Structure formats: structure tokens, C-alpha cells
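Chemist: When you get a sec, could you give me coordinates for this:
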Amino acid sequence: MAQETAYTEDNIRSLDWKEHIRMRPGMYIGKLGDGSSADDGIYILLKEVLDNSIDEYVMGAGKTIEVAIQGNRVTVRDYGRGIPLGKVVDVVSKMNTGGKYDSRAFKKSVGLNGVGTKAVNALSSFFRVESTRDGKSASAEFSEGNLQNEDIVDETSRRKGTKVSFVPDEIIFKNYKYRNEYIIKMLKNYVYLNPGLTIVFNGEKYFSENGLKDLLNDNINQSDKIYPIIHLRGDDIEIAMTHHKTQYSEEYHSFVNGQNTTQGGTHLAAFREALVKTIREFYNKNFDASDVRKSVVSAISIKVMEPVFESQTKTKLGSTDMGGDLPTVRTYVNDFLKTQLDNYLHKNPETAEKLLRKILQAERERKELSGIRKLAKERAKKASLHNKKLRDCRVHLDDLKNDRRLESTLFITEGDSASGSITKSRDVNTQAVFSLRGKPLNSYGMNKKIVYENEEFNLLQAALNIEESLEDLRYNNIVIATDADVDGMHIRLLLITFFLQFFPELIKEGHLYILQTPLFRVRNKKETIYCYSDEERVNAIEKLKPKPEITRFKGLGEISPNEFKHFIGDSIRLDPVMMDNNMSVEGLLEFYMGKNTPDRQEFIINNLKVELDLVEDLKA
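Modeler: Got it, this is the predicted structure:
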């Protein structure tokens, strides 16, 4: 019989603000991560500080924001009004303290609850805030949220504004590093949403004149657009859209009060509905909604008074009202599109003609696919009842109330031995495994029909739940886990081809990764070191000399489940698969998977020597 545990007043304790944030960081910044994913905590820390500077710009104070990252130290400097000098410490260290409760000062603010900078402070080993205004300056330094010192300078020639520096705490964020690609994407979104604002990052300037039109132009190659971008602006709304020539699925970039709502919300649902309604009325034809939206690439930004988000990280809008005496979000978006898009199509008959052709083409393709799609769905439904390919997890990305949904991961493995090791050592709550039967089909140049005809592709699409759009994606991280040999590399390439061909937005939105697994294990009786490169192997041998035992892992199946849990747990190493915006999807696929071109031959020759050198070293 279990022994009863005492439960008295001594068991009840109140955590102060910083203790609570440090004990439950996920409540404030989502997942922790190591910087390999755009939604990892270290980027949320930067975003929380930046949001305050952006709000200053929105209020008409300061046209330039400077961001610098040197090693792990982050500095954000704005030229806004500066925090009131007597409140510098309180604003970054006292809960329920801030300027944004006064809706007169911050009517349509991003950082609406004043928690952001407190979370950054509590989760940083070093945090410094300095405010300058009226020729005076005040600063305060903290460590893990604890005040170390503060200072007031009565006379200074420094320009007014606020400067925040911080170093994320390595106790909480393990083995992390900032990736410039993610930071640049974040900063570009800020300038698209705030035309006229300049952000300088490590000396590089970012600026936008045309708002969301620039966003789409930077994300879609010119040759991939069916018609020129439609760009519509209103008082509290901005929309940009076009249709893609080769992309099958819908792609949306949505924002509320300058916040990138990656999970969409009421405003995006309203836009998708209003787009179909407006186009049906313009052409006076009852098109199927999926035909209207197929291949659409669009961006929507709205401003809402006191918005309600579904989490602290503000990735999904929950508000149904615009605020004040304005109508609901749904009515507001619908009325705007009904008037503005209809007017645009009347004034631009050439665009209207190209759009109509695209919709009719989508209709033809859907009807051609309808028979096989129905059969494939029945097959997938049957397979899901006893699907040997998928070992599912309990928490998924669409579980919006679950704190761990951003950790949801699908490992795509080759063969039974590799999938067996991962299945036995995974976290069953957040990690699922999809096992491939040998090499997948090369889908380059094929149409969507192949996704339904090929059993593995159909089951993979069903497991991810991405047939219609990314909105219902079940896993935040899709990880290709193959051996680090020629066959493994080939399988990676074939899977990346599949995603590029049919679901490129999965890559654009940063969901696809390659799992790094160790090449060597170096150990003596006291210590074991896993090495991911030849350089790490040499360092480990030096550290564990005189005669450590060295094991070379040839495949994932050789790594025991007990060892594998180290490589897919807290210390997991992931390489994100990223797209170069300068090259179209079609161009990318043609280069890597098309007929053997001189360009590709030159690329292979230039990159082969490095690989061969590594192989020779490994043999030695």
C-alpha cells in the first residue's frame, strides 16, 4: 500500500516573479531549443525587446532601431522617448508594471501585457537596460532577474532612447547559437509592417517602402507569379496577394499589430472566406473554395485594439472584434475585400483574366484527381487504423492549449533498424516516427497525382495532415533521420525534392530539418564523448588520452536505443533546411534533380574535394 505523503502549510509556497519565469519558461517564451528553429526561445527573447522599440516607432518616436549580436550578447538600441528614468528598474523587473496598460499611449500595441522584458531579464545571465531622456540617463544591470547595480547620470550628450543588452542564460538555453537567417527574416517582417522604419543589424540596413508588397516580392521569384501582386491598403488593414505558377498549396503570411501570427487566427480565417466570396461574386460563378485558393500566396496585416492572443508568444489571434466602435474582425475583413478587391479586378482586366484562367485550371486538375483522391483517402484511413509506418505521439502542433505543442516532432527514418532505435528511445509525448520502406520515389517533374498514387507519399501527407494547407499541420518539426552515407544522403535529397515539389511552404516556414547524429564515440572508463565531426573526434582523443576506445558509427541502426535518447533529447542537433529566396522552387529542383547540367557538374567538382578529404580521414 502506498504511503500517504504529508500535505501541510509547509508544502505551499509562492514563487516571486523571476523564480516562476525560470521554473516555467515555456509559459512565457514557448519552447527553449538551441537556435536551430525560428520559434526557439532565444529568438522570442529578441522579439520581446524589439517589440517595445517597434511600439515607440508606431507612436512616432524614433525612425531607426539598431540590433547587434556579438557571440551570445544581444543589444537593441532605439531612439524613442526612453523609459521614464525613475521607472527603469520597475519596468523590467516588476510584474503588472508598464506603459501599455494605458490604452491612450499604446492603442494598438504589440507587447500588450508588460511581461516580455521581465521574461528576458529573468532568463538572462546578464541583462542591462539604459534609458536616456531630457539630457539625463538611468541604467540598471541584472543577473537572472536579480538587480546587481543601478546608476543615474545627471548630464549626458547621448541621444534619447532605450538600449537593452542581454545574454541568454546557458543554464536554461543549452548549447544555443543565433542563426542570422532567422533574425534577418524577423527584422524584414518588422520593416514590411512599418514602412519608413530602418533597422540596422550588425551594420546591414533593412528598409521597406511598399510594405506587404515587398514581402511577397522578396518571397516569390518574379517568374513564379501568375499576375502582378495585388496590393490593397486601408486604415487598419493591408493585404497583398498573387497566385503561384507551380506551387500546389496555399501560402499565407499573417500579422496582427505587427506580430507574425504563424498559427493564423480569426483574421486569417476571415480573409480566406472573404477571398472566395468576393471572387465568386466578381465572376458570378460558384467556384469551389479550394479552386479559388489553390496556389494563392498572400499576406494580411490588421490592427486591433487590445487584441487577445491564444498564448504569450502571440502566434494565433483569438479576438473576434476589432475594438472600439468597429465591427467584428470577420465583417471588417469581408467588407474591405468585397470593396477593394472587386474594384481592383474591374480596373485591371488583364489580372482578372489571368486569375480566372488559374481558377479554371485548378478546377480541371481537381476533377481529374477526384477519383484517385477518394481512393487514396480510403486507403490512408484504413492504414491509419493499423499504420505500421507511423508511431504517433500524444501532443501535436494543433493542440493549441498544450504548452509542449511546439516540441511536436516527426522523424522520417529509413528501414526498420533505424526506426526501431528512435522508436524505443523517443519521448512518446512529443516525438513520432514515420518509417520509409527503402528509397522513396523521385517525384521531380511529377504532378500531384503521384502523391495519391504512391502509398508512402500518401501516408506521409496524411500523417502530416497538409493536403489542403499548413493550417492543420500536426508536427512543428519534420526531421529527416537517415544514415550519414551515400544512400542516406540520396534519401534526404529525394525527400527534400518531394517537399519542394508539393509542399514548399513547409520549408519556407522553417519546419523541415536534418537530424545530426554522431559519427564517433570516444570513451575511457570515466567519460564518453560523442563526436559529430572529425575535428570533434581529434579533440576528444586528446582529452581522453592516452588510449581511449574509438567507435565509428556507420548507420543509425548501430546506435543502441539507450545511446540514441541522448541524440534526440535535450542535446538534439538539427540542421534546418532553408530556401534561397533568389532562386525559384522550379530552378532549385531543376538544378539538383534535372538533367545533368554543366552547372551542377561544376558544383559537384568544387564541393567534392572537401567530402573526399573527410571520407579519407574517417577511414584513417
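Chemist: Going by C-alpha atoms from here, please, whenever you check contacts or count neighbours.
Modeler: OK.
Chemist: now residue 556: how far from residue 435?
Modeler: As judged by Cα to Cα, to the nearest Å, residue 556 and residue 435 stand 13 Å apart.
Chemist: which other residues reach the helix or strand residue 460 falls within?
Modeler: For residue 460, the element it lies in under DSSP states H and E is helix 455-464. The contact list for helix 455-464 (Cα atoms under 8 Å, 6 or more residues apart in numbering) reads 376, 380, 383, 390, 434, 436, 440, 450-452, 467, 473-475.
Chemist: burial count for residue 149?
Modeler: Look at residue 149: counted by other Cα atoms under 10 Å, it has 12 neighbours.
Chemist: Over to residue 545?
Modeler: 12.
Chemist: Same question for the one 4 residues further on.
Modeler: Other residues within reach of residue 549, judged by other Cα under 10 Å, total 13.
Chemist: Could you tell me how far it is located from residue 525?
Modeler: Taking Cα to Cα, one finds residue 549 at 9 Å from residue 525.
Chemist: cool, residue 383 as well?
Modeler: Counting by Cα to Cα, the gap from residue 383 to residue 525 is 47 Å.
Chemist: cool, and residue 482?
Modeler: The value you get for residue 482 to residue 525, if Cα to Cα is used, is 30 Å.
Chemist: Neighbour count: these two, which is higher?
Modeler: Comparing residue 482 with residue 525 by other Cα under 10 Å, the one with more neighbours is residue 482, at 26 against 8.
Chemist: How about the more buried one, nearest residue that isn't a chain neighbour?
Modeler: residue 488 (4.9 Å; Cα to Cα, 6 or more residues apart in numbering).
Chemist: That neighbour belongs to a helix, doesn't it?
Modeler: Yes: counting by DSSP: H, G, I helix; E, B strand; the rest coil, residue 488 is located in a helix.
Chemist: Residue 529: neighbour count?
Modeler: Neighbours of residue 529 (other Cα under 10 Å): 19.
Chemist: to compare against the first, here's another:
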Amino acid sequence: MAEKKEDLFNAYTEESIRSLDWKEHIRLRPGMYIGKLGDGSSPDDGIYVLIKEVIDNCIDEHMMGFGRQIDIRITEHGVTVRDYGRGIPLGKVVDVVSKINTGAKYDSKAFQKSVGLNGVGTKAVNALSAQFKVQSNREGKTKIAEFERGTLVKEHKETKTTEPNGTLVTFIPDSQIFKNFRYVPEFLEDQIWNYCYLNAGLIINFNGKKYVSKNGLLDLLQRKVNEEEIRYPIIHLKGDDIEVTITHENQYGEEYYSFVNGQHTTQGGTHLAAFREAYVKTVREFYKKDYDVADIRASIVAAVAVRVQEPVFESQTKTKLGSQYVSEGGPSMKSFVLDFLSKELDNYLHKNPSVAEALKKRIEQSERERKELSGIKKLANERAKKANLHNRKLRDCRVHCNDEAEGKNKEEMQAKKLETTIFITEGDSASGSITKSRNVETQAVFSLRGKPLNCFGLKKKIVYENEEFNLLQHALNIEDGLEGLRYNNIVLATDADVDGMHIRLLMLTFFLQFFPELVKNGHLYILETPLFRVRNKKRTLYCYSEEEKQAAIRTLGGKPEITRFKGLGEISPEEFGGFIGENIRLDPVILRKETAIPKLLEYYMGKNTQERQGFIIDNLRVEKDEVAESSEAGVAEPEEAVLED
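Modeler: I've put the predicted structure just below:
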């Protein structure tokens, strides 16, 4: 031990100290600048942050009164964004995208209440792009600069142009950093719509389609809720530097969409905390009754947007606001939101007695449900403690989504928090493989005994009465909402057979019925694992579909050995490590606007309806796998019934 310590001491010399230039540091520690890398299966993956950083600059121009339109084109690998703002001053085109801490956001006269403040955004995009091009059009002149991985390769001379003022940015994310990435259309569309909702009247042309919002956050909430399920018409309140929309559904939990200066703060922050507190205080004062906090906020769906001067975010990705004040010398965030709600919401409820009555009924319904649950909750929570959660069901990780990120490694910690994942597996063999191959820093495993209960149509007390559901609820820490969520990614890891699909459906039912906000906020995924292994003596290829298997056979030539994986337990821990590491494939569970959760669950998980029986009969086919060819032996797979989606 002493020798090892001495070796480490001697290895730490002047040569150990390195000074990285800006692009080297960004490429070496991308998580500090764009959060987690990811492959695009999560809405907070880095490839979407790159797009956001470029669009944010366009939005800042729009907010300053320059440019009512933004043109965006996103193909399989490339992104082009064009605004019609003032255009970057031509003499600084190169510096603005390649010199750290260079930009106009430090000048409060040029930019007020903007998103970007640190002069980092487009530099990070530049450094993390295989190709990056910026063009500025300003007062009849234009200038172009081209980069590769942050290095300037061509700086064009200024020339004359008839193009209107504005900035054009084109980039291709670097595949060396973003491995096997893809853009999920729904995530891109949500991103575009959010910009429109927060900037009513702004026109965004995205891939040939026009996006525009006339009513701001009212349009946002109308898109997020199902009109048949809300208890009263959406309340829409606007003031100086604040906008709020509120309604209640019949679902469990709380659902919030929060924004600062046009930035979607997915992890909330001081403004959302102030809203939640102010809402409770205002409602209590209006009804002159000391309702429980949980009853007032149960089933709420709300959006809140504020404008803040020089906002302080908890990380470069700007997902959580840390500002305590609206502006220097101005009111605190808490008093600003409270003053607004205590006046505007109170006025609204007085003017709309039918809404006030519907809200009161919803609160009192929650109160009755909470009291029904109180006894069983206490017993269930005591049982959960006795169950010794850590040993019995959960193999935990070291970092959690709700950990505080502080100190000099704050940005790295923030990136790790985004990577926190819990795999929900079936049986000991599958969980054993994942447990042995996982990253213990950020990946946890929760093992199911077998098929969980079909909870469709059951009340929330079943979450406490059913030991497995109760333990899972405790592992995720979602009993009182998403604020304490311990894992950013909840991944269903089941076998790709009939039983595995059934377990997947049962777990989806559990989350959609009792914790729909988890799904709506993009936390739930399905793990994709390979169906086939195709190999010869020199090379092994893993295939996720029949098409990939045929391509692998052609690539390897001859008669390679083919293995069909029927269950996760058949994949060795050594192999599994490659499927849940940086090349992990996840399918996000996405709820579209037109999806009505009760109807969806009734169709798939209710009693056998004629519609579902017809669907199964029409889509059932019997497929026979090809005989698996092997250099040693061929094994014929059995016939299998497959339900086509």
C-alpha cells in the first residue's frame, strides 16, 4: 500500500498539469455544458440541448423586438436554424461562436431578460459538432465562418447581400460524441411548441410546417390535457413578467410545466416552488378554510412562466432556476408570485362562481380520498421499512436525481443526475444479469416477483395494499409527487415474449393509472435488448430485428452461428453490459395529445371488449422462425403467435 501511495505521489508532477483550450474542455467534459449525451431517446439528451442553445439566441432576439419568424430544418443528422433578428456584428462572427465568455448577453442594454447569460451555448454546439457553419446578414452585408469540431477551417470575407438581417446556423452533431443518435419527432415538436407558447405571435417554420400560438400558455395546457377529463375550464392569468394557467383533472398526482425567459425548466426551481406555495395560500384565503396542502394540489395541471433579469440557473443546461429575486433590487420570487396570484386568481374565482364551485368539489373529493387512505398508508409505510427495501427488492445506485449538486463538481453532478436510471425487471435471472453489469454509480435495479396485479379500475389504496407496488413507490420516492423523484429514467426491462409483454402492459397500467405525470414528463422507457446474436470466429454482431439479423448474416458471410435470445436471463452479464452502457437503446413511452388515458386503459386492460377481440383476431399471425444456422448445429425455433401493432 505504501509503495502504491509513493508511486501516485511521484506520478503527480508538472507534466500532470494540463491547460485545455475551450473546445478541448467542452469535448472532454460535455456533460458540464449539455447535460447527458444520450442517443435521443430522452427529451433532455444532449442533441436536443444543442438545438435549444441555437434557438435560444433567436428567441432572445425576438424578445428584444427583432424578428417575428424563425426557420428551422432538422434532418436525420443535420440542423439549420435561421432567425430574422439584428444579425451578429460582422467583425465578431468568429469570436461569438468560438471564444468562451464572449457575447452580448453581458450587456443588459443589448439583451434584457434573456436565457443565455454565460456566452457558452453556441460555443458548446460548435465544439460538439462535426461541422458547424454560422452566417450573419446585417445591413446589406454578410459574413460566413465554417468550423469542424470547434476548429475554424474557413473564414469568408464580407460580401454584399440582399438577404434580410439575421443569423443562420447549420451544424451536424459529432457522431464520435453522440453515438447512434436519432431525433424523436414528438420531442422536437414539443420543443418547438414550447417556444411558440411562450412567445405568442412568434412564427416558427419547422420542416415546412408553420407553428404559431395566439394564446400562449392557454394553448399549451389545452394541448396537454384532455377536455373531457378536466373539472373546469382552464384558468388563464397574465401580468407583467408572469403568465399562469391552471386546471384540475381526475388523475392522481400533480403536473406542472414551468418556464423562465422562454426556457423550459424541466426540474422547476424557485419560481415553481413559489407558485405551488402561493396557490395553496390563495385558495385557502378564498374559501376561508384551512384545506390540507395535498388536497388543494391533488390532480392539478398548471403552467407558469416568468421573466427574470439575469436569471441564475443551477446548471448550464438551465433546467432548474436558482434565482431568489426577479431582478436586482426587485421583489423576491416568492412575494412576486404570491402578490400576483392573491390578486388575479382571487379576482378570477370571484368573477367565475361555477369554476370556484368545481374547484371546491375537486378539493373536497381529494380530502375524502386522502382520509380513506390515511390508515392504510401508515401501515404500508411501516411495512416498507420492515421489508428492508435495499436488500429485498432494490439494488440501489450511489447518485440519485434528487441529490443536491454543490461544490466545484456541480455541473458534472448535474449531468450524472440526468443519467440516473432504475431498471424494473422480471424475476431473479434477468435482474441478476443487469445487477452484475450495471454502472453502480447511476443505475439501480428493482426486481419484480412475477406478474404484477392488473390495477385497472382500482383505487389508489391498492398502491399501499399491494406490497410490490408500495415498495416500488418508495424506491422511486413518488408518493408525494415528482419533486423527490430518485431516478430520472424509469426503464421497463422485460423479456421479448408474451409473458414479458404482459408484464410490460401491467406496469404501464400502474404508472398511467396512478402516476401519469411520470409518463407525461418523459421519465418512462422500454429497454430494447437484442433478439439475435450472429457470430463467426472473428466477429460478433447483435441484432434487434429480423432485418438486422439478415444484414448481419450478409456481412459475416458463410454460415455464421445464430442465437435467438428468448429472455434477458439468457444474456450473460458480460454481454449485458454492452446493452445498458453508452450504446443503450431505449424506447420512450410517449402520450400524444389525443390519448385519453382512461379510454386507453379500458381498451387494453379492461374486460374483454368486442373491439379488442376484433383487433386481436385481425392482427394475429403465426410466424415460424427460420432454422438457426450454426457452424456447429442448427436448431429449429418453435412456432410463435405474434400480435402485430
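Chemist: hang on, the earlier thing: next helix or strand past the helix holding residue 460 of the first structure?
Modeler: Counting by DSSP H and E, what follows helix 455-464 of the first structure is strand 477-481.
Chemist: That next one aligns to what range in the second structure?
Modeler: Mapped onto the second structure using TM-score structural alignment, strand 477-481 of the first structure spans residues 489-493.
Chemist: Ok, stretch 40-56 of the first structure next?
Modeler: The aligned range for stretch 40-56 of the first structure is 45-61, by TM-score structural alignment.
Chemist: repeat for stretch 311-319 of the first structure
Modeler: Taking TM-score structural alignment, stretch 311-319 of the first structure hits residues 315-323 over in the second structure.
Chemist: distance between that stretch and the chain's centre?
Modeler: Centroid separation between stretch 315-323 of the second structure and its chain, computed with Cα atoms, centre = their mean, to the nearest Å, is 15 Å.
Chemist: Now do it: distance from first to last residue.
Modeler: End-to-end for stretch 315-323 of the second structure, by Cα to Cα: 12 Å.
Chemist: Pull the number of nearby residues for residue 430 of the second structure.
Modeler: 23.
Chemist: ignore the last one, residue 239 of the second structure
Modeler: Count around residue 239 of the second structure with other Cα under 10 Å applied: 11.
Chemist: so what corresponds to it in the first structure?
Modeler: Aligning on TM-score structural alignment places residue 239 of the second structure opposite residue 234 in the first structure.
Chemist: how about its match, what does it touch?
Modeler: Applying Cα under 8 Å, 6+ apart, we find residue 234 of the first structure in contact with residue 336.
Chemist: Let's see the PyMOL selection covering just the buried ones among the contacts of helix 455-464 of the first structure.
Modeler: Those of these that count as buried under 16 or more other Cα atoms under 10 Å are selected in PyMOL with:
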select buried, resi 376+380+383+390+434+436+440+451+452+467+473+474+475
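Chemist: and the contacts of helix 455-464 of the first structure as TSV, adding secondary structure and distance to residue 170 of the first structure?
Modeler: Putting these into TSV (DSSP: H, G, I helix; E, B strand; the rest coil; distance: Cα to Cα, whole Å) gives the following:
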residue	secondary structure	distance to residue 170 of the first structure
376	helix	48
380	helix	44
383	helix	44
390	strand	35
434	strand	33
436	strand	37
440	coil	40
450	helix	46
451	helix	43
452	helix	46
467	coil	40
473	coil	31
474	coil	30
475	coil	27
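Chemist: Which members of the contacts of helix 455-464 of the first structure are the farthest-apart pair?
Modeler: Longest distance between any two of the contacts of helix 455-464 of the first structure is 23.0 Å, between 450 and 475; criterion Cα to Cα.
Chemist: What segments of the stretch 451-600 of the first structure are helices?
Modeler: Using DSSP state H, counting those that start in this stretch, the helices assigned to the stretch 451-600 of the first structure run over residues 455-464, 486-502, 504-508, 534-543, 561-567, 585-593, 598-619.
Chemist: Out of these, which gets nearest to residue 51 of the first structure?
Modeler: Nearest of these (Cα to Cα): helix 504-508, 23.3 Å.
Chemist: In the second structure, what stretch matches that closest one?
Modeler: Using TM-score structural alignment, helix 504-508 of the first structure pairs with 516-520 in the second structure.
Chemist: List the superposition-based mean deviation of the matching stretch with respect to the first structure.
Modeler: Superposing on the first structure and averaging over aligned pairs (mean Cα distance after the TM-score superposition for the first structure), stretch 516-520 of the second structure comes out at 0.8 Å.
Chemist: How about stretch 338-347 of the second structure?
Modeler: With mean Cα distance after the TM-score superposition for the first structure, stretch 338-347 of the second structure departs from the first structure by a mean of 0.5 Å once superposed.
Chemist: Let me see the residues that make contact with that stretch.
Modeler: The contact list for stretch 338-347 of the second structure (Cα under 8 Å, 6+ apart) reads 237, 239, 274-275, 278-279, 281-283, 286.
Chemist: and if we set it to 7 Å?
Modeler: 237, 278-279, 282, 286 (Cα atoms under 7 Å, 6 or more residues apart in numbering).
Chemist: Mark which of those residues are part of strands, please.
Modeler: Counting by DSSP state E, the members of the contacts of stretch 338-347 of the second structure that fall within strands are residue 237.
Chemist: Tell me which stretches of the stretch 251-400 of the first structure form helices.
Modeler: Assigned by DSSP H, counting those that start in this stretch, the stretch 251-400 of the first structure shows helices spanning 266-283, 289-293, 329-347, 349-385.
Chemist: corresponding residues in the second structure for the first one?
Modeler: When helix 266-283 of the first structure is aligned against the second structure using TM-score structural alignment, it corresponds to residues 270-287.
Chemist: Now do the buried residues in that stretch.
Modeler: Buried residues in stretch 270-287 of the second structure, counting neighbours by 16+ other Cα under 10 Å, are found at 270-272, 274-276, 278-284, 286.
Chemist: go on, stretch 137-155 of the first structure?
Modeler: Those would be 137-145, for stretch 137-155 of the first structure by 16+ other Cα under 10 Å.
Chemist: which residues touch that stretch?
Modeler: Under the criterion Cα under 7 Å, 6+ apart, residues 18, 85, 89, 93, 121-132, 135-136, 156 lie in contact with stretch 137-155 of the first structure.
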